[in-house]
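*Asks:* Build me a structure from this.
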Amino acid sequence: MAAPKEESPVLVAFTLDFETGGLKCQTSACTQIAVHATRLDTFEKIGTYQSYIAPYNRKEIAGATKKRKTLKSKYDNDDAVSMDYEARALEYSAITMDMLESYGKPIEIVAQEVLQFMIDNTPKCPKNMKPFLIGQHIAFDEGFLCQMFEYAGLMNELKKVLRGDEDFYGNWHPLYVDTIVLGQLALCHLPNVNSYKLEIMCENLGIELDDAHDADADVSATTNVAAVLTQRMRSIGGEYEGEELAISKAEKSRKHFKI
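*Replies:* Take a look at the predicted model:
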């Protein structure tokens, strides 16, 4: 009697985007996060998470920065220093400090919720098939993800969920795929393509640009770019054999994208 055929594990990826108070993950604040969970066999969206992040202060994290030691008396008090919220960055993302104070959650709570979201949307699978990240210029967002999880003291928990490796200095980083690199592989032969911004890649790939004025819109567009390029990779002789991959739809309102 033949053994029953085992089903292949379902691969899942998390598309990630942050809106921030600046460009430096060491000092700039996270202001908004959006994460989509996607099945990679069909590119079906199986879950979404998004949240504003309430204003928060800087926090010294071991190994993050080298700080010169100074002698202090027991009467010295460290004044709280806010993370950077640059006016230009807030204007670009159409996020105000009032919005963050009214609708934002503490960064520690957001980190806990993102972690639980990832756990809830990760099927049982071997370690070499754990989820990874997808994003447009994802190295930028990965830095802010690490800031958030280090700030919340949950980096070791994140390691259990995502694939990743330690760098030369012993710092762990999650595995990610950058849609800019995928777009360059797919589109660099076209004479009219000299930029790989999200809206330009959508135009060249025939993707309707859906825009909802926040990080969630960027995530939807980024996932769609990855889906179309994946479908091209799966084609044989120029023909795709299989069902069409899922493309997300969202309300349009924003006129620009960050990257």
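*Asks:* okay, CA-based contacts and neighbour counts for the rest of this
*Replies:* Noted.
*Asks:* Pull up the gap between residue 199 and residue 183, please.
*Replies:* 12 Å (Cα to Cα, to the nearest Å).
*Asks:* Show me the common contact partners of those two, please.
*Replies:* In terms of Cα atoms under 8 Å, 6 or more residues apart in numbering, residue 199 and residue 183 are not both contacted by any residue.
*Asks:* which residues in the stretch 101-250 of the chain form strands?
*Replies:* Assigned by DSSP state E, counting those that start in this stretch, the stretch 101-250 of the chain shows strands spanning 132-135, 164-166, 172-174, 176-178.
*Asks:* So which of those strands is the most surrounded?
*Replies:* strand 132-135 (a mean of 23; mean count of other Cα atoms under 10 Å).
*Asks:* Mind giving me the packing neighbours of it?
*Replies:* Applying 3 or more Cα pairs under 8 Å, 6 or more residues apart in numbering; DSSP states H and E, we find strand 132-135 packed against strand 12-20, strand 176-178, helix 215-233.
*Asks:* deepest of the ones you listed, which one?
*Replies:* The stretch of the helices and strands packed on strand 132-135 with the highest mean neighbour count (mean count of other Cα under 10 Å) is strand 12-20, at a mean of 27.
*Asks:* Next SSE downstream of it?
*Replies:* Scanning forward in sequence from strand 12-20 by DSSP states H and E, the next helix or strand is strand 30-39.
*Asks:* between that following strand and strand 12-20, what angle do the directions make?
*Replies:* Between strand 30-39 and strand 12-20, the angle comes out at 160 degrees (axes from the mean of the first three to the mean of the last three Cα atoms, to 10 degrees).
*Asks:* Also this sequence, please, to line up against the first:
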Amino acid sequence: MALLEVENLRAGYGSVPVLHGVDLAVEEGSNAVLLGLNGAGKSTTLMTLAGLLPVTGGEIRYDGEVLKGPPGARVRAGIVLVPEGRHVFPALTVKQNLRLGAWTIRRDARRLRGNLREVYAIFPRLEERADQLAGTLSGGEQQMLAIGRGMMSSPRLLLIDEASLGLSPKLTEQVFAAVKLINQRGTTVLMVEQNAGVLAQADTAFVMQQGRITVSGSGADTLGDEAVKAAYFGT
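*Replies:* Predicted coordinates for the structure are as follows:
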């Protein structure tokens, strides 16, 4: 069953249209990737799903219902965005950053503690650096913290924007492995990427060009698609 369904979605920035009729569906429990080059509309798609940009046409359905409401309401419904750029609070500790991610469940102490244990199980390095200021972490550690903070509100659908941006190949592999583990633990994931290497672990892949989905299928099939190879590998 599709947890997220997007039909003919149109959105943009003021009078500038970016999405020109996006169609996609993400099955509950799956690990999906939205792949595209810079400027294709990937981040705009996630921001619209998260309620940060208005829908100008089409429809978003979440768990069978038309998705409306402000960003806070969507977080409470289980839709959480990890934005591009590792936006951590540099003057706060790792643990303080994580607790801020649990703002919507802050009154449920038991659930908060359980989520913190889960984040530490996925990212042991964050537990090692729990009392360290976030601004002193490496780029890879900050990305782990940003994803971990997103996990603190118990998301049902985790939207991750450009997790590998600016990371070395080794750190990219570690982050992708952590995202796969998050998915295996029951969270549906839709991850935006320019790095085609993520297709190897994706259940479903969507390739976006100029505000539209041009290719969709399994991650493995998409990785072998000649049009995708031409666009991303120059073959």
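*Asks:* After superposition, what's the TM-score, could you say?
*Replies:* Once superposed, the chains reach a TM-score of 0.30 (TM-score structural alignment, normalised by the length of structure 2), with 123 aligned residues with a Cα RMSD of 5.9 Å.
*Asks:* Now do the helices in structure 2.
*Replies:* 42-49, 71-77, 94-101, 109-122, 124-128, 139-151, 169-184, 219-223, 226-233 (DSSP state H).
*Asks:* List the buried residues for the second one?
*Replies:* Which is helix 71-77 of structure 2. Buried positions in helix 71-77 of structure 2, judged by neighbour count with 16 or more other Cα atoms under 10 Å: 71, 74-77.
*Asks:* Which of those residues sits closest to residue 149 of structure 2?
*Replies:* Nearest to residue 149 of structure 2, judged by Cα to Cα, of the buried residues of helix 71-77 of structure 2 is residue 75 at 12.5 Å.
*Asks:* how near is the closest one to residue 151 of structure 2?
*Replies:* Separation of residue 75 of structure 2 from residue 151 of structure 2 (Cα to Cα): 11 Å.
*Asks:* Can you say which two of the buried residues of helix 71-77 of structure 2 are spatially most distant?
*Replies:* Using Cα to Cα, the pair of the buried residues of helix 71-77 of structure 2 lying farthest apart is 71 and 77, separated by 9.7 Å.
*Asks:* how would you label residue 52 of structure 1: helix, strand or coil?
*Replies:* strand (DSSP: H, G, I helix; E, B strand; the rest coil).
*Asks:* Residue 147 of structure 1 is nearest to which of the helices and strands packed on strand 132-135 of structure 1?
*Replies:* strand 12-20 (11.7 Å).
*Asks:* Give the other helices and strands that that closest one contacts.
*Replies:* strand 30-39, helix 87-93, strand 132-135, helix 138-152, helix 215-233.
*Asks:* Redo these as JSON lines? Include distance to residue 203 of structure 1.
*Replies:* As requested, these are exported to JSON lines (distance: least, Cα to Cα, whole Å):
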{"stretch": "strand 30-39", "distance to residue 203 of structure 1": "22"}
{"stretch": "helix 87-93", "distance to residue 203 of structure 1": "22"}
{"stretch": "strand 132-135", "distance to residue 203 of structure 1": "18"}
{"stretch": "helix 138-152", "distance to residue 203 of structure 1": "20"}
{"stretch": "helix 215-233", "distance to residue 203 of structure 1": "10"}
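*Asks:* Quick one, which of these gets closest to residue 100 of structure 1.
*Replies:* Closest among those, using Cα to Cα: strand 30-39, at 7.0 Å.
*Asks:* Going by contacts, tell me the helices and strands next to the closest one.
*Replies:* Strand 30-39 of structure 1 packs on strand 12-20, strand 45-52, helix 215-233, going by 3+ Cα pairs under 8 Å, 6+ apart.
*Asks:* Report the angle between it and helix 215-233.
*Replies:* Using the same axes, to 10 degrees, strand 30-39 of structure 1 lies at 30 degrees relative to helix 215-233.
*Asks:* Okay, buried residues for strand 30-39 of structure 1 please.
*Replies:* For strand 30-39 of structure 1, the neighbour count (16+ other Cα under 10 Å) marks 30-39 as buried.
*Asks:* now stretch 110-125 of structure 2
*Replies:* 111-112, 115-116, 118-120, 122-123.
*Asks:* Tabulate the residues you listed in JSON lines, adding columns for distance to residue 49 of structure 2.
*Replies:* Formatted as JSON lines, these follow (distance: Cα to Cα, whole Å):
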{"residue": "111", "distance to residue 49 of structure 2": "26"}
{"residue": "112", "distance to residue 49 of structure 2": "25"}
{"residue": "115", "distance to residue 49 of structure 2": "24"}
{"residue": "116", "distance to residue 49 of structure 2": "26"}
{"residue": "118", "distance to residue 49 of structure 2": "25"}
{"residue": "119", "distance to residue 49 of structure 2": "24"}
{"residue": "120", "distance to residue 49 of structure 2": "28"}
{"residue": "122", "distance to residue 49 of structure 2": "26"}
{"residue": "123", "distance to residue 49 of structure 2": "26"}
